[in-house]
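J.: Here is my input; please provide its structure:
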Amino acid sequence: MTMRTLSLFRCAVVALTVACALPAHAERIKDLAQVGGVRGNALVGYGLVVGLDGSGDRTSQAPFTVQSLKNLLGELGVNVPSNVNPQLKNVAAVAIHAELPPFAKPGQPIDITVSSIGNAVSLRGGSLLMAPLKGADGQVYAIAQGNLIVGGFGAQGKDGSRMSVNIPSVGRIPNGATVERALPDVFGASGEITLNLHQNDFTTVSRMVNALNASFGEGAARAVDGVTVAVQAPTDPGARIGMLARIENVELSPGTAPARVVVNSRTGTVVIGAQVRVSPAAIAHGSLTVTVSESAQVSQPNAFAGGQTVVTPQSTITASNEGSRMFRFDGGATLDEIVRAVNEVGAAPGDLIAILEALKQAGALSAELEVI
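T.: You can find the predicted model right below:
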């Protein structure tokens, strides 16, 4: 294993150790959920980029570029004979996409991204001609036009050799589209405000309901399902916004995440949740040996001290890279302890991944193992 891989592996272990040691803390509802109906909407369009320096579409392989240009010129009063196919190198057919933010009003600008759909080498220096942007319902919600900003660079020789830096066939136009149609107003459509959690968790929903009822009065909030909380709200827009400003700053302690181990076998990244535990198991894996054992110590106070007998668990972890080929995991050991033991002998991340997969198959890993 290279020193770089070992260093990355140790950093990952330290990071997950710190994450597992962090106590539960309060978070704002603003960071845990979003208001139902308040979201962006995808827009898409088709257009032409002109003014390229010979890096546009090759019309023999992209006939739709010529067809689009003829249609555009026809709308502007320029008639191009049907038997004439201009060999253009400074025009490129492009797809345009953007996101219409919530509460966007006509006249407001939004950013757009322009991507070549033909064989254009680069869009650097080009200008997008006026193009409509449509939503999923087929309605036009914005009009795009402007000069592209391309972060990439490309060059091509006469012999067919090419060189490119980043992606020159994609560019952006800040404030490149103007909103022409507002979205339907669903914010004040009912007497309730719905809050949708980013992640399904019944514990967090229950705690959110309790926190909102404590802030706004009993019965103000109710749980709908494992994701949604409904809150009684006034119909007046001003009062509704003021109430939402108070709601999103209410703090609560979210429920703990489920026991889960996420493994990226390509990079060797292993992320272990704090709730993960290992049942008694033994695994043979190469020449690496890890032993985790637990014992209980009884603390007996003096008869005249008035104290109580206390049983305290004690864990012993040993690791070596020679000798026995058997892993021994006693019940109750945390994966954090096991990872530390494996890391002490300089094992590769692949060894830990193989151990986790074997533990899961044996039913000794009390967690969901997710391989990405």
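J.: Every contact and neighbour count from this point should use C-alpha atoms.
T.: Fine.
J.: For the stretch 251-372 of the chain, which segments count as helices?
T.: Ranges of helices in the stretch 251-372 of the chain, per DSSP state H, counting those that start in this stretch, are 335-344, 349-361.
J.: Just send those helices back as JSON lines, with mean neighbour count and distance to Asp185 too.
T.: Output for the helices of the stretch 251-372 of the chain, formatted as JSON lines (neighbours: other C-alpha atoms under 10 Å; distance: least, C-alpha to C-alpha, whole Å):
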{"stretch": "helix 335-344", "mean neighbour count": "18", "distance to Asp185": "49"}
{"stretch": "helix 349-361", "mean neighbour count": "17", "distance to Asp185": "49"}
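J.: Thr289 is in contact with Ile338, isn't it?
T.: No. Thr289 is beyond contact range of Ile338, at 11.2 Å (criterion: C-alpha atoms under 8 Å).
J.: rewinding a little: ok, which of the helices of the stretch 251-372 of the chain comes nearest Ser122?
T.: Nearest to Ser122 among the helices of the stretch 251-372 of the chain is helix 349-361; the distance by C-alpha to C-alpha comes to 41.2 Å.
J.: List of residues touching the closest one?
T.: By C-alpha atoms under 8 Å, 6 or more residues apart in numbering, the residues outside helix 349-361 that reach it are 9, 263, 265, 268-270, 281, 283, 285, 339, 342, 365-366, 369.
J.: hang on, the earlier thing: looking at the helices of the stretch 251-372 of the chain, which is closest to Gly152?
T.: In terms of C-alpha to C-alpha, the element of these nearest to Gly152 is helix 349-361, at 35.5 Å.
J.: So what's the gap between that closest one and the chain middle?
T.: 26 Å (C-alpha atoms, centre = their mean, to the nearest Å).
J.: Proceed likewise with the subsequent sequence, for comparison:
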Amino acid sequence: MSKKLLIVSIIIFSFAISFSAVRIKDISEFRGARDNQLFGIGLVTGLNGSGDSGNISSEMLSNMMANLGLETDSKLNSKNTAVVMVFANIPAFYKPGMKLDVTVTAVGDAKSIENGYLIQTPLQGADKRVYAVAQGSVITGGTDVKTSSNQQKKYKISGSIPQGAIVENEIPTQLVNEDTVTINLKNPDLSTASRVSRAINVTFSNKISKAIDASSIKINVPAVFEDDLISFLAMIEDVEVQPDNKAKIIINEKTGSIIFGGNVKVADTTTSYGNFVLSIKNGQVNGSPATIDNVISALKAAGAVPQDLIAIIQNLSAGNFIYADLVVM
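T.: You can find the predicted model right below:
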């Protein structure tokens, strides 16, 4: 598709700024219950000559064999192994025996780790403690077929091992602090934080929560739930609230899309662009409220093509006539 055709076929999405009610569970997390990153350094073997050309992998293999009680007279020089970094995320509340997905990436000059096998590798947290052990066949994904632009070429020095790590130790989790729990909003917003606090108080018919800032809401644990914290937290998660959000317009010329909130307001102004004159007076455009949705509709009705719309929106934003953040990608 040519660049001109891509611009002409631009897609415009409109969404309302006000969202319907959602569960607190879907917009927040309890403080103290979060994912933790794990990492380790390991060795992938079985690479059929596509491994590292240096000595590090050979030294690691020799040391591993020595740890198993096998003595070697000299270093094992082989390009069938590669030193790799191993990564995984461990969610809160994961117990020993549960499994994690693993990402494996080559450290040295290996040409490919495809079809290799990761030898048992301890995975540490930031505190240097081992929380999981990874091992298994490496999958690089992608395709070698070059007949379709929709298929991604294989990137052979990075791969994954689905369910390739076994949890050995649980990450310590502390949800309650002085008889209170705190929830953190995924998208900090003062209005949303206030609404969450009010919704919790209404649900429990008691003022047990208070918004601390734009992201945190502190909740007192009622005495009746002191011995049943999980039920209390589950009830908090199920409380519904209508989140707020900043007005925003997103323009992406590469993909041919404009995303905007239908209720984004536009100030009174007169804008001239090419053969188009946009006039907004007393908060009205063509007899309708001056929202970005109605402005674009009026311009399209006058024959404006997508590149005209993009230029006019950018000019309005530059002049501070649009009450929204403009993001150009």
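J.: Got a TM-score for the two of them?
T.: The TM-score (TM-score structural alignment, normalised by the length of the second structure) is 0.85; 320 aligned residues with a C-alpha RMSD of 2.9 Å.
J.: Turn the helices of the stretch 251-372 of the first structure into TSV, columns for distance to Ser320 of the first structure.
T.: Below are the helices of the stretch 251-372 of the first structure laid out as TSV (distance: least, C-alpha to C-alpha, whole Å):
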stretch	distance to Ser320 of the first structure
helix 335-344	9
helix 349-361	14
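J.: Minimum distance to Val121 of the first structure: which of those helices has it?
T.: helix 349-361 (41.1 Å).
J.: In the first structure, which residues correspond to stretch 211-219 of the second structure?
T.: Using TM-score structural alignment, stretch 211-219 of the second structure lines up with residues 223-231 of the first structure.
J.: that older thread, most neighbours among the contacts of helix 349-361 of the first structure, which one is it?
T.: Leu365 (24 neighbours; other C-alpha atoms under 10 Å).
J.: Aligned to it, what sits in the second structure?
T.: Using TM-score structural alignment, Leu365 of the first structure lines up with Ile322 in the second structure.
J.: Excluding sequence neighbours, find me the nearest residue to that match.
T.: Distances taken as C-alpha to C-alpha, 6 or more residues apart in numbering put Val266 closest to Ile322 of the second structure, at 4.7 Å, once the chain neighbours are dropped.
J.: What lines up with that neighbour in the first structure?
T.: Per TM-score structural alignment, Val266 of the second structure is aligned with Val278.
J.: same question, Val202 of the second structure
T.: By TM-score structural alignment, Val202 of the second structure lines up with Ala214.
J.: Quick one: neighbours of the residue nearest to Ile322 of the second structure, just the number.
T.: Neighbours around Val266 of the second structure, by other C-alpha under 10 Å: 24.
J.: burial of Ile149 of the first structure, as a residue count?
T.: With other C-alpha under 10 Å as criterion, Ile149 of the first structure counts 19.
J.: That one -> the second structure?
T.: For Ile149 of the first structure, the residue aligned by TM-score structural alignment is Ile139.
J.: what about the residue nearest to Ile322 of the second structure, distance to Asn320 of the second structure?
T.: Per C-alpha to C-alpha, to the nearest Å, Val266 of the second structure is found 9 Å from Asn320 of the second structure.
J.: Test my guess that Gln311 of the first structure contacts Ser295.
T.: Wrong residue type there; residue 311 of the first structure is Val, not Gln. No. The pair Val311 of the first structure / Ser295 is not scored as a contact, 10.1 Å apart, by C-alpha under 8 Å.
J.: With Val271 of the first structure as the reference, measure out to the residue positioned nearest the centre of the first structure.
T.: Most central in the first structure under C-alpha atoms, centre = their mean is His198, positioned 11.2 Å from the mean C-alpha point. As for His198 of the first structure, its distance to Val271 of the first structure is 20 Å (criterion: C-alpha to C-alpha).
J.: for Ala104 of the first structure, same thing?
T.: Taking C-alpha to C-alpha, one finds Ala104 of the first structure at 39 Å from Val271 of the first structure.
J.: More neighbours: the two, which one.
T.: Of the pair Ala104 of the first structure and Val271, Val271 is the one with more neighbours under other C-alpha under 10 Å, namely 19 against 16.
J.: right, and that one touches Ala259 too?
T.: No. Val271 of the first structure is beyond contact range of Ala259, at 11.0 Å (criterion: C-alpha under 8 Å).
J.: what's the matching residue for Ser160 of the second structure over in the first structure?
T.: Using TM-score structural alignment, Ser160 of the second structure sits opposite Arg172 in the first structure.
J.: Where does that match sit, in terms of helix or strand?
T.: strand 170-179 (DSSP states H and E).
J.: Now tell me what touches that strand from outside.
T.: Contacts of strand 170-179 of the first structure (C-alpha under 8 Å, 6+ apart): 104-116, 122-124, 141-152.
J.: Show me how far whichever helix in the first structure runs longest is from its chain's centre.
T.: In the first structure, assigned by DSSP state H, the helix with the most residues is helix 3-21. Relative to the centre of its chain, helix 3-21 of the first structure is centred 21 Å away, using C-alpha atoms, centre = their mean.
J.: go on, stretch 273-282 of the second structure?
T.: For stretch 273-282 of the second structure, the distance to the chain centre is 40 Å (C-alpha atoms, centre = their mean).
J.: and the gap between the residue in the second structure sticking out farthest from the centre and Ala110 of the second structure?
T.: Taking C-alpha atoms, centre = their mean, the residue of the second structure most remote from its mean C-alpha position is Asp73, at 49.8 Å. When distance is defined by C-alpha to C-alpha, Asp73 of the second structure is 26 Å away from Ala110 of the second structure.
J.: same deal with Ser191 of the second structure?
T.: 52 Å.
J.: So for those two, which sits in the more crowded spot?
T.: Neighbours around Ser191 of the second structure and Ala110, counted as other C-alpha under 10 Å, are more numerous at Ala110. The numbers are 22 against 14.
J.: Quick one: map the more buried one onto the first structure.
T.: In the first structure, Ala110 of the second structure lands on Ala120 (TM-score structural alignment).
J.: Gly54 is in contact with its match, correct?
T.: No. With contact defined as C-alpha under 8 Å, Ala120 of the first structure does not reach Gly54; the gap is 9.0 Å.
J.: For Gly40 of the first structure, which non-adjacent residue is spatially closest?
T.: The nearest residue in space to Gly40 of the first structure (C-alpha to C-alpha, 6+ apart) is Pro101, at 4.4 Å.
J.: Kindly state which residue of the second structure is aligned to the one you found.
T.: Counting by TM-score structural alignment, Pro101 of the first structure corresponds to Pro91 in the second structure.
J.: Cool, thanks, talk later.
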